[in-house]
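# fold the following, please.
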Amino acid sequence: MAESPLLTIGELARRTGMSVSAIRYYEARGLVDAIRTSGNQRRFLRSDIRRLSFALIGQQLGLTLGEIERELATLPRGRAPTQGDWQAISARIRGALEAKIDMLEQTRDLLDGCIGCGCLSLDRCALYNPGDRAARAGTGPRFLMGNRAGDFAD
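Got it, this is the predicted structure:
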């Protein structure tokens, strides 16, 4: 018996590990398109497994929903993406992933010291950020954002 080219929403949920409600949400956002039967039941193309799997992987990589939507919009509808399609996406998101890796490495390296948050709650803040000088550069964890303690010297 040949496999059906269409999947029910339950089958798609089992294949992707997503909840049915998540699939409906992604459908509403236009990441996948359901085909309606005469009884108004949803059916999905097998290629939607790959589209939703990319959404899951993208989330794990820290991509925003907007970034995931933009990338999926570049993929063809109605057929499985090719290796070339995936390589094009990979090339486009590589820079964003490298930036996230750099930020994570900086966080790891600075985690035991001051991250320049301006909280002044650590004993060592008097050494790294006396008088909350990091606040001069703006909000947020200034040292993780690329500033160094020497950037704030009086």
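# can we go C-alpha only for contacts and neighbour counts from here?
Noted.
# if I look at the residue most central in space within the chain, how far off is Leu127?
Taking CA atoms, centre = their mean, the centroid of the chain lies closest to Leu63, which sits 1.9 Å from it. Distance check for Leu63 against Leu127: by CA to CA, to the nearest Å, it reads 36 Å.
# show me which residues of the longest helix seen in the chain are buried.
Ranked by residue count under DSSP state H, the longest helix found in the chain is helix 83-110. Across helix 83-110, burial judged by 16 or more other CA atoms under 10 Å covers Trp86, Ile89, Gln106, Thr107.
# distance-wise, check the residue nearest to the centre of the chain relative to Arg124.
Leu63 sits 34 Å away from Arg124, going by CA to CA.
# compare with the first, here's sequence two:
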Amino acid sequence: MSNASLRHRELTPGETAERAGVAVSALHFYEREGLITSRRTAGNQRRYHRDVLRRIAFIRVSQSLGISLAQIEQALTSLPSGRTPTKADWARLSARWRPELDARIDQLERLRDTLDGCIGCGCLSLKSCALYNSDDGLGGNGSGAQRLVRRPVSA
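Modelled structure (predicted):
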């Protein structure tokens, strides 16, 4: 088979899963979630266009960064239809998440630094522990669980 015909040949679920490094069930899940698409053959078998491999790579990397499937779907929906996304398209999508990722990195660094100073203490005091009670946002509301919503019990 020539290189040109290989580029235009659709992939079976098994081929797609192997090339993308995911299980076939992951492909079906991504499809149910609207993240990728396939077409059905006359025998009702799925076939994936080769550009789905880049989408799956994007999904996997995004998930590893903690990006939600809803955000991934929104990003993928913004890609141009009718052509394979370019490096610039992917860079634009990635740039959307940079502030959120920077904030997470900052939060993790603060947690790491607090943990370093706290680990030997062992106090875990709910009043004074900076790890468990950072900025004590609910302390002014009094003692006890402040986030529980009480509902009347029906008889």
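# TM-score for the pair, please.
Once superposed, the chains reach a TM-score of 0.75 (TM-score structural alignment, normalised by the length of structure 1), with 133 aligned residues with a CA RMSD of 2.8 Å.
# circling back to that earlier point, which part of structure 2 matches the longest helix of structure 1?
On the basis of TM-score structural alignment, helix 83-110 of structure 1 is assigned to residues 87-114 in structure 2.
# which strand or helix spans the aligned residue in structure 1 for Ile59 of structure 2?
In structure 1, Ile59 of structure 2 lines up with Ala55, judged by TM-score structural alignment. Following DSSP states H and E, the helix or strand that holds Ala55 of structure 1 is helix 47-60.
# mean distance between that helix and structure 2 after superposition?
Overlaying structure 2 shows helix 47-60 of structure 1 at a mean distance of 0.5 Å from the equivalent residues (mean CA distance after the TM-score superposition for structure 1).
# next helix or strand past that helix?
With DSSP H and E setting the assignment, the helix or strand that follows helix 47-60 of structure 1 is helix 65-73.
# that following helix maps to which residues in structure 2?
So helix 65-73 of structure 1 sits over residues 69-77 in structure 2, by TM-score structural alignment.
# next, count neighbours for Leu6 of structure 2.
For Leu6 of structure 2, the count of nearby residues is 11 (other CA atoms under 10 Å).
# roughly how far apart are it and Arg112 of structure 2?
49 Å.
# the match of helix 83-110 of structure 1 vs structure 1, average offset?
Averaged out, stretch 87-114 of structure 2 is 1.1 Å away (mean CA distance after the TM-score superposition for structure 1).
# for the helix holding Ala55 of structure 1, name the packing helices and strands.
Helices and strands touching helix 47-60 of structure 1, as assessed by 3 or more CA pairs under 8 Å, 6 or more residues apart in numbering; DSSP states H and E, comprise helix 9-16, helix 65-73.
# quick revisit: next, the angle from the longest helix of structure 1 to helix 47-60.
Relative orientation of helix 83-110 of structure 1 versus helix 47-60 (axes from the mean of the first three to the mean of the last three CA atoms, to 10 degrees): 20 degrees.
# figure out how far helix 83-110 of structure 1 is from the centre of its chain.
10 Å (CA atoms, centre = their mean, to the nearest Å).
# the helix or strand that it is followed by vs structure 2, average offset?
Next in sequence after helix 83-110 of structure 1, counting helices and strands by DSSP H and E, comes helix 125-128. Compared with structure 2 after the fit, helix 125-128 of structure 1 shows a mean deviation of 6.0 Å (mean CA distance after the TM-score superposition for structure 1).
# pull out the buried residues from helix 125-128 of structure 1.
Cys125, Tyr128.
# swap in stretch 7-27 of structure 1?
Result for stretch 7-27 of structure 1 [16+ other CA under 10 Å]: buried residues Leu7, Thr8, Ile9, Glu11, Leu12, Ala13, Thr16, Ile23, Arg24, Tyr26.
# likewise for stretch 58-72 of structure 1?
Gly58, Leu63, Ile68, Glu69, Glu71, Leu72.
# equivalent analysis for stretch 33-40 of structure 1, please.
With the criterion 16+ other CA under 10 Å, stretch 33-40 of structure 1 contains buried residues Asp33, Ala34.
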